[in-house]
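[1] Attaching a predicted model along with its sequence, questions to come.
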Amino acid sequence: MVNEPRRIPKFPPPPTVTAAVLFSKVWEGVYAVGHDGRPLTLAIVDSAGKVIESGEAVSRDAWMRALDSYWLHLKEIGVLHDYGSTPPLQPWHKKKAARAA
């Protein structure tokens, strides 16, 4: 089970939310609209039905957690590499920088 290759679905599963449409865009994050086009607010609701938090902060945090999850997945399958910092300047870059100064 540990050495099994990851199965990446070719198409996303069909939406299961019926009262709204969820969207995500790189420049806007996660947001929802009703079927009539009205913007909706994302919220965190506890098991008793009480709204714990809602609004832009929830949308932004949901987007950031989704990105974190995706980046970790890319690292796991070897597509994304983390070098920790920028590589040191090569000797020819140092000479150019010294001449420009």
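    Yep, that arrived.

[2] C-alpha only now, for contacts and for neighbours.
    Noted.

[3] Tell me where this protein has strands.
    Taking DSSP state E, the strands of the chain run over residues 20-25, 29-34, 39-40, 43-45, 51-54.

[4] okay, now the nearest residue to Ala62 once chain neighbours are set aside: neighbour count?
    Closest residue to Ala62 apart from its sequence neighbours, by C-alpha to C-alpha, 6 or more residues apart in numbering: Val30 at 7.0 Å. By other C-alpha atoms under 10 Å, 20 other residues sit near Val30.

[5] Comparison target below:
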Amino acid sequence: MANHEGLDEVFVALADPTRRAVIGRLGQGPASVSELAEPFPMALPSFMKHVRSLESCGLISTHKSGRVRTCALNRERLDVVEGWLAAQRRVWEQRTDRLEALVTDQERP
């Protein structure tokens, strides 16, 4: 069985649309917290809760330089999700292949 350690934490973090949007933006490159927060109608302290959630599960890392906190995507952390999805895809492809074989056999006279 593949190692899917931390999968639940990542899915919980990705369950929120704001956090998914932040991940999508960071896929283009690092950004400051203020840049990331700009499109969202919430106060900065509320937005920081999203940043901390993403950071605590390892999806992003942050570093502070002076007064600016910059966030960067940890692409390797997304591998746990990709691995789980690939395993699920294999299971469902096998099931549909068996169903197709069964239907094809039933159609033959």
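    Arrived safely, thanks for sending. All values derive from a computational prediction rather than experimental measurement.

[6] Post the TM-score for the overlay when you can.
    Once superposed, chain against chain, the TM-score is 0.31 (TM-score structural alignment, normalised by the length of the first structure); 54 aligned residues with a C-alpha RMSD of 4.7 Å.

[7] Which of the strands of the first structure sits closest to Arg65 of the first structure?
    Closest approach to Arg65 of the first structure among these (C-alpha to C-alpha): strand 29-34, 10.8 Å.

[8] in the first structure, which helix has the most residues?
    Looking across the first structure with DSSP state H, the single longest helix is helix 56-76.

[9] So which other helices or strands are in contact with that helix?
    Helix 56-76 of the first structure is packed against strand 29-34, with contacts defined by 3 or more C-alpha pairs under 8 Å, 6 or more residues apart in numbering; DSSP states H and E.

[10] Check which helices and strands the strand it packs on sits against.
    Counting by 3+ C-alpha pairs under 8 Å, 6+ apart, strand 29-34 of the first structure packs on strand 20-25, strand 39-40, helix 56-76.

[11] what comes up buried for the last one?
    Same thing as helix 56-76 of the first structure. Residues of helix 56-76 of the first structure classed as buried by neighbour count (16 or more other C-alpha atoms under 10 Å): Val58, Ser59, Arg60, Ala62, Trp63.

[12] Now for the closest residue to Ala43 of the first structure other than its chain neighbours, how many residues are close by?
    What sits nearest to Ala43 of the first structure in space, not counting adjacent residues and going by C-alpha to C-alpha, 6+ apart, is Ser54, at 4.0 Å. If you count neighbours by other C-alpha under 10 Å, Ser54 of the first structure ends up with 13.

[13] how close does Ser54 of the first structure sit to Leu40 of the first structure?
    Between Ser54 of the first structure and Leu40 of the first structure the computed distance is 10 Å (C-alpha to C-alpha, to the nearest Å).

[14] which residues do these two both contact?
    Here Ser54 of the first structure and Leu40 share no contacting residue, scored by C-alpha atoms under 8 Å, 6 or more residues apart in numbering.

[15] what about the longest helix anywhere in the second structure, distance to the chain center?
    The single longest helix within the second structure, with elements called by DSSP H, is helix 75-107. In terms of C-alpha atoms, centre = their mean, to the nearest Å, the centre of helix 75-107 of the second structure is found 20 Å from the chain centre.

[16] what's the answer for stretch 14-24 of the second structure, then?
    That offset, for stretch 14-24 of the second structure, works out to 8 Å (C-alpha atoms, centre = their mean).
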